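Novice: coordinates only, sequence not included:
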């Protein structure tokens, strides 16, 4: 049995995966009540990653956020949300700033 949704039942969101050299973005219309991790699954099914793309993370297991705020998998998506799939940091941002400060002093 398929469900039909009226326009008022749907939310427009986007799912983002930013890699060092490229950013992947998928805009979706999802039913109200869609959770963050489900939105990632739907984005992957809709073509978030092009054929052959192999990111260095697993989008279905990576931490998620909405507009730079970390959220749980069961976060309920809202109209206009930007679901972000986070990659592990390669270096602590505080340590990186310290190193830059030291370099600018020398």
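Specialist: Nice, thanks for sending it over. From a predicted model like this one, the values you see are computed outputs, not experimental measurements.

Novice: alpha carbons only for contacts and neighbour counts from here, please
Specialist: Will do.

Novice: Show me where this structure has its helices.
Specialist: Along the chain, the segments classed as helices by DSSP state H run 36-46, 93-105.

Novice: other SSEs contacting the first one?
Specialist: If you count contacts as 3 or more C-alpha pairs under 8 Å, 6 or more residues apart in numbering; DSSP states H and E, helix 36-46 packs onto strand 10-18, strand 23-31, strand 82-85.

Novice: ok, and here's another one to check against it:
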């Protein structure tokens, strides 16, 4: 009998998240889990060509082989560069203090 893996696939939006638990055959990849999860159909805005994926917050390639109890995460593209946002906050803080 083939070994089975229990994994989760998750996609989060600002106001909600969707988590799907799957049972897959040993040797399945992150891409296999995402395809089987149904999340690509439920959220047509997901573009895996532009979105990174990870396992427990570590970026991985779609062909990464999964282990039992892995959580595959589909990340949304950043809306703003965090460095630019930080710089803008610093500038706003400076202008507020100089008044």
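Specialist: Received, thanks. In this text the structure is predicted, and so the values were computed from the model without any measurement.

Novice: before we move on, back to that, right, so the helices of structure 1: which one is the most enclosed?
Specialist: Of the helices of structure 1, the one with the most neighbours on average (mean count of other C-alpha atoms under 10 Å) is helix 36-46, at a mean of 19.

Novice: and the angle from that helix to strand 10-18?
Specialist: 80 degrees (axes from the mean of the first three to the mean of the last three C-alpha atoms, to 10 degrees).

Novice: possible to save the helices of structure 1 as JSON lines with distance to residue 27 of structure 1?
Specialist: JSON lines is the format used below for the helices of structure 1 (distance: least, C-alpha to C-alpha, whole Å):
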{"stretch": "helix 36-46", "distance to residue 27 of structure 1": "8"}
{"stretch": "helix 93-105", "distance to residue 27 of structure 1": "30"}
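
Novice: between those, which one is nearest to residue 55 of structure 1?
Specialist: helix 36-46 (12.2 Å; C-alpha to C-alpha).

Novice: Tell me what angle that closest one forms with strand 23-31.
Specialist: 110 degrees.

Novice: which stretch among the helices of structure 1 comes nearest residue 16 of structure 1?
Specialist: helix 36-46 (8.8 Å).

Novice: what's next to that closest one, contact-wise?
Specialist: Helix 36-46 of structure 1 has contacts (C-alpha atoms under 8 Å, 6 or more residues apart in numbering) with 15, 26-28, 30, 59-60, 64, 72-77, 83.

Novice: one more time with 7 Å, if that's ok
Specialist: For helix 36-46 of structure 1, contacts defined as C-alpha atoms under 7 Å, 6 or more residues apart in numbering pick out 15, 26, 60, 73-77, 83.

Novice: Out of the helices of structure 1, flag the one nearest residue 53 of structure 1.
Specialist: Using C-alpha to C-alpha, the helices of structure 1 put helix 36-46 closest to residue 53 of structure 1, at 11.5 Å.
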